[in-house]
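S.K.: Just a sequence and a predicted model for now, questions to come.
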Amino acid sequence: MDNNCLFCRIVAGEIPATVVHETDTTLAFRDIDPKAAVHVLVIPKAHHADVVALAQDDPAGSAALLAACAAVAEGEGLRADGFRVLFNTGGYAGQEVFHVHAHVLGGEPLGPMLAIR
């Protein structure tokens, strides 16, 4: 655990979150500033700075994270109409918390993936 990491502190129970799915290795909770009707963050409980670090350090953890994303999408009723799974990696991508996390977004039309430049 990184004591300075917001998501590590959520995993430790130090900061409350609205949990929607949990396994031995993953935790999924509602985003406090949702960008869609459904916006859930899915994280590994172990600290990895970003998706590249997770893939390199723990390939099985990567698979578990994606399985948790699928379970969240199913649990939130998103499969029929579609949903998006998004990883922001690094400053240019807008990563704000440097603990790998997937955004599961849906529940309404999401529009284009990127803004037109």
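M.R.: Right, received. Where do you want to start? Residues are numbered from 1 along each chain as shown.
S.K.: from here on, contacts and neighbour counts on C-alpha atoms
M.R.: Fine.
S.K.: Would you tell me which strand is longest in this structure?
M.R.: When the chain is parsed with DSSP state E, its longest strand is strand 38-44.
S.K.: List of residues touching it?
M.R.: Strand 38-44 has contacts (CA atoms under 8 Å, 6 or more residues apart in numbering) with 7, 25-31, 61, 65, 68-69, 72, 76, 99-107.
S.K.: Included below, for side-by-side comparison, is a second structure:
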Amino acid sequence: MKNQSIFSKIIKENDLSKIIYQDKDVTAFNDINPIAPVHIIIVSNELIRSTNEINEKNKHILGHMMYIATVLAKKKKISENGYRLIINCNSHAGQEIFHLHLHLLGGKKLGKMLF
């Protein structure tokens, strides 16, 4: 059995004071160390360690995560001015928690990305 991530614990606790959205595939909650006024984490309910573990069986999760991000962006009223979606894959990209998750950032003008 794979180690449980902090995200798995949040999902399992089903703490409605933390969770802002949940369905059978994903759970969303506010980041505890936000870098923008709106900083929501959307995680897969199934433990998928990174995008490298996406396969034929679970590929729908990525599209669903993106869809829920747009729903939450509209709910938080950041969709018109814009927002950023980030998925990091492994340590060189900055992934710190090895449980597939998407960052929804907005609520202010965001700085340029490094390319």
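M.R.: Nice, thanks for sending it over. Owing to the predicted nature of the structure, the values given are computational and were not obtained by experimental measurement.
S.K.: So after superposing, what's the score?
M.R.: TM-score for the superposed chains, counting by TM-score structural alignment, normalised by the length of the second structure: 0.88, backed by 115 aligned residues with a CA RMSD of 2.2 Å.
S.K.: where exactly do the strands run in the second structure?
M.R.: For the second structure, the strands defined by DSSP E cover 19-22, 26-30, 38-44, 83-86, 101-106.
S.K.: Between those, which one is closest to Glu56 of the second structure.
M.R.: Closest approach to Glu56 of the second structure among the strands of the second structure is made by strand 38-44 (15.3 Å; CA to CA).
S.K.: what's the mean distance for the closest one versus the first structure?
M.R.: Comparison of strand 38-44 of the second structure with the first structure after fitting gives an average deviation of 0.5 Å (mean CA distance after the TM-score superposition for the first structure).
S.K.: Give me the angle between that strand and strand 26-30.
M.R.: Put simply, strand 38-44 of the second structure runs at 160 degrees to strand 26-30, going by axes from the mean of the first three to the mean of the last three CA atoms, to 10 degrees.
S.K.: How far off centre is strand 38-44 of the second structure?
M.R.: The chain centre lies 3 Å from the centre of strand 38-44 of the second structure; the measure is CA atoms, centre = their mean, to the nearest Å.
S.K.: so how far is Ile10 of the second structure from the counterpart of Val38 of the first structure in the second structure?
M.R.: By TM-score structural alignment, Val38 of the first structure lines up with Val38 in the second structure. According to CA to CA, to the nearest Å, Val38 of the second structure and Ile10 of the second structure sit 19 Å apart.
S.K.: Could you do Leu47 of the second structure as well?
M.R.: 12 Å.
S.K.: Excluding sequence neighbours, find me the nearest residue to Ile20 of the second structure.
M.R.: Phe29 (5.2 Å; CA to CA, 6 or more residues apart in numbering).
S.K.: quick one: contacts for whatever residue of the first structure lines up with the one you found?
M.R.: In the first structure, Phe29 of the second structure lines up with Phe29, judged by TM-score structural alignment. Neighbouring residues of Phe29 of the first structure by CA under 8 Å, 6+ apart: Ala17, Thr18, Val19, Val20, His21, Val40, Leu41, Val42.
S.K.: Which of those residues are retained in the second structure?
M.R.: When you map those onto the second structure and apply both residues aligned by TM-score structural alignment, their matches' CA atoms under 8 Å, the shared contacts are Thr18, Val19, Val20, His21, Val40, Leu41, Val42.
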